[in-house]
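Predicted model, plus sequence, below.
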Amino acid sequence: MGRMCEGRVVAVTGAGRGLGRAHALAFAAEGAKVVVNDLGVGLDGTLGSADSPARQVVDEIRAAGGEAVAHGGDVATGAGAASLVAAALQTYGRLDTLVNNAGFLRDRMLVNLDEDDWDAVVRVHLKGHFLPLKHASAHWRAEAKAGRRPVARVVNTSSGAGLLGSLGQGNYSAAKAGILGLTLVAAAELGRYGVQVNAIAPAARTRMTERTFAETMTAPDGGGFDAMAPENVSPLVVWLGSAGSAGVTGRVFEAEGGRITVMEGWRAGPTVDRGARWAPEEVGAAAVKLLGEAGAAGAVYGT
């Protein structure tokens, strides 16, 4: 039986540790050639040691018989994002899948959140998704216009914080919610060029969540499976990044342990239309009635 991603070239951002590393290894195990991007920063985005985590992952892949190349550029810059795509094309002659995963945290309650902490987190998560997507899509559009329609895939990384919000993470929650909007727009715009774009909202133990998910969880049947291992999320990412996911685009999947959920997002709920402008004193009663007919809002994480 052939491997799912045999011959495909996959670029994974933030792939030196945690989820990104797990994704890179999983793609390689399925036959992909992997461009392993990681800037090597600390949890808060400050520069770490000179020992490149991207290079370590490349070494792991090669030791297992796979093909990979390290990329240390900052994908939240135009030059870094462009060089990521160039690295795939120059090394392997093509790019088939982009997994946007890079990110870090600077958690504060809103009243204590500095402007620099807001800008840094929004930059790496949201801009760090937009720029690689932009440069990869420009390549795929050119291929499609040249008569070489790609079978291209993009997997973006959001979060439960982007779906519901999370106390102390206003910057992170806003960025992750923005990634969901970006995913929907990209899926609608790029389908004509053979590009599918989806997002995941993973729950796993990484540097960013190790305090939240410190304990090993077991399977419902009593098995000894670690439900918070990042490797649990990667099979879904590999499938979304493969040709086998044909027809799936503009969707958001929540993944945790052995559970996969299709998230349905904002949909129109109870509605009233009087056919004319409302008076302020009338709106309250109408809104309260509609809220009584609506489902309960999801709780913000941490409340």
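Okay, I see it. Numbering: from 1, shown residues only.

okay, CA-based contacts and neighbour counts for the rest of this
Noted.

From residue 214, how far out is the residue nearest to the spatial centre of the chain?
When the chain is reduced to its mean C-alpha position, the nearest residue by C-alpha atoms, centre = their mean turns out to be residue 157, at 1.0 Å. Applying C-alpha to C-alpha, to the nearest Å, the value for residue 157 to residue 214 is 21 Å.

quick one: contacts for residue 13?
With contact taken as C-alpha atoms under 8 Å, 6 or more residues apart in numbering, residue 13 is in contact with 20, 36, 37, 38, 75, 99, 100, 101, 102.

Put this next to the previous one:
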Amino acid sequence: MTQLLDGRVAIVTGAGRGIGRAHALELARHGAAVVVNDFGVSLAGEGTGESPAEEVVAAIVAAGGRAVANAADVADFADSAALVEQAVTTYGGLDILVNNAGFVRDRMLVSTSEEEWDAVIRVHLKGHFAMLRHAGAWWRAEAKAGRTRAARVVNTSSGAGLQGSVGQATYSAAKAGIAGLTLVAAQELGRYGVTVNAIAPVARTRMTEGAFDTSAMALPEDNSPVVAWLASVDSADVTGRVLEIDGARLTLETGWAHGPSAVAAVGADGGAGGAGGAGARWDARDVGAAVRALVAEAPAPEPVYGA
């Protein structure tokens, strides 16, 4: 029986534990050869000396699949380039990139240090960029050589990035950046046969345990079937989207969109310029009433997590 991902080659970052591990196992189960990346760090991003990727590889091979381990730091530009090269050299190409690696340094905004901010932004946002940059360059070269691949990227955002989360300003900013990066990458890489989507997974992992009651949360593997489909050839018509996965519930996030608007009717010199006419701009004294009218007309934003 043909499997969903037969003959396809995948990289999954941060795949030694939790959601990333579940993704790697699911992709392999559907026939993909998987490069299992994990830098081996603690929840806060500190080195542990462990090699959890090896255990995942062993599980995949024991089940009859194909996998190799990789311990690269995905936010290191040279390391991320070498990770892409490892997939190409080992398996003859690259079809799937699942960007999952990350850690948290939860802190209220006014208590967050510069080092904590830089570390979280680096692994989440720069890590996504670096992997996209090198994989995208390889796919572009393949397309220009007449070997366009049905390539798929699945990024990892979060409800914290889409709705915000109290005590997670840095993590929320990084995950919001990933959602924006997904939109741009989908447009820029589409010409090379690449689709780029993101998921906002909900799961009980070491990242969520301890922060709040996780007893009713979905398991990491509950997210992975969606990733497997997004990684398949069948998903070619879906790109630039963010999907929240909460157990059995799958939600298409709509994100930022233009809402109600108002147009200034006053000229820059204070004279009547006509609504939206040449030289028209807002008088500061009129802005408050206009903004309040727009807020009243628009739907209320979803509440920030923890508010």
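That came through fine. Quick caveat: nothing in here was measured; it's all calculated off a predicted structure.

Where in structure 2 does the strand ranked longest in structure 1 align, residue-wise?
Longest strand in structure 1 by number of residues, with DSSP state E as the criterion: strand 195-203. Taken onto structure 2 by TM-score structural alignment, strand 195-203 of structure 1 occupies residues 194-202 there.

on that earlier part again, please compute how far the longest strand of structure 1 lies from its chain's middle.
Centroid separation for strand 195-203 of structure 1 versus its chain: 6 Å, with C-alpha atoms, centre = their mean, to the nearest Å.

Does anything pack onto it? Which helices or strands?
Counting contacts by 3 or more C-alpha pairs under 8 Å, 6 or more residues apart in numbering; DSSP states H and E, the secondary-structure elements packed against strand 195-203 of structure 1 are strand 152-157, helix 160-164, helix 170-190, strand 252-256.

buried sites along the third one?
Going by neighbour count (16 or more other C-alpha atoms under 10 Å), the buried part of helix 170-190 of structure 1 is 170-180, 182-184, 186-187, 190.

Likewise for the second one?
Of the residues in helix 160-164 of structure 1, those buried by neighbour count under the rule 16+ other C-alpha under 10 Å are 160, 161, 162, 163.

Pick the one among the contacts of residue 13 of structure 1 closest to residue 145 of structure 1.
Looking at the contacts of residue 13 of structure 1 and their distance to residue 145 of structure 1, the nearest is residue 99, at 23.4 Å (C-alpha to C-alpha).

So which of the helices and strands packed on strand 195-203 of structure 1 is nearest residue 45 of structure 1?
Comparison of those against residue 45 of structure 1 by C-alpha to C-alpha identifies helix 170-190 as nearest, at 12.9 Å.

just the angle between that closest one and strand 152-157, please?
Angle between the axes of helix 170-190 of structure 1 and strand 152-157 is 160 degrees (criterion: axes from the mean of the first three to the mean of the last three C-alpha atoms, to 10 degrees).

quick one: helix 170-190 of structure 1 to structure 2 mean distance?
If you overlay the two and look at helix 170-190 of structure 1, the average distance to its match in structure 2 is 0.5 Å (mean C-alpha distance after the TM-score superposition for structure 1).

contacts for that helix?
Surrounding helix 170-190 of structure 1, the residues in contact under the criterion C-alpha under 8 Å, 6+ apart are 105-110, 117-118, 121-122, 125-126, 129-130, 137, 156-159, 161-163, 165-166, 195-199, 249-252.

now swap in stretch 206-216 of structure 1 and tell me
Identification of contacts with stretch 206-216 of structure 1 by C-alpha under 8 Å, 6+ apart yields 17, 18, 19, 43, 104, 105, 204, 205, 226, 227, 228, 230.

Counting neighbours, which of the residues you listed comes out on top?
The most crowded member of the contacts of stretch 206-216 of structure 1, judged by other C-alpha atoms under 10 Å, is residue 19 (26 neighbours).

show me what contacts it?
Taking C-alpha under 8 Å, 6+ apart as the contact definition, residue 19 of structure 1 lies against 101, 204, 206, 230, 231, 233, 234.

Show me what the fourth one aligns to in structure 2.
Using TM-score structural alignment, the equivalent of residue 230 of structure 1 in structure 2 is residue 220.

Against residue 208 of structure 2, how distant is the closest residue to that match other than its chain neighbours?
Distances taken as C-alpha to C-alpha, 6 or more residues apart in numbering put residue 19 closest to residue 220 of structure 2, at 4.6 Å, once the chain neighbours are dropped. Using C-alpha to C-alpha, one gets 11 Å for the distance from residue 19 of structure 2 to residue 208 of structure 2.

Repeat that for residue 11 of structure 2.
With distances taken as C-alpha to C-alpha, residue 11 of structure 2 is found 24 Å from residue 208 of structure 2.

Between the two, which is the more surrounded one?
More neighbours surround residue 11 than the other of residue 11 of structure 2 and residue 208, with 31 against 15 (other C-alpha under 10 Å).

any idea which element that one lies in?
Taking DSSP states H and E as the definition, one finds residue 11 of structure 2 inside strand 9-12.

I'd like the next helix or strand past that strand.
Moving toward the C-terminus from strand 9-12 of structure 2, the next helix or strand (DSSP H and E) is helix 18-29.

Mind checking what helix or strand follows that following helix in sequence?
Taking DSSP H and E as the definition, the helix or strand that follows helix 18-29 of structure 2 towards the C-terminus is strand 33-37.

Now tell me what touches that following strand from outside.
Contact with strand 33-37 of structure 2 is made by 7-16, 24, 27-28, 53, 56-57, 65-72, 87, 91, as judged by C-alpha under 8 Å, 6+ apart.

That strand against structure 1, how far on average?
Averaged over the aligned pairs, strand 33-37 of structure 2 sits 0.2 Å from structure 1 after superposition, using mean C-alpha distance after the TM-score superposition for structure 1.
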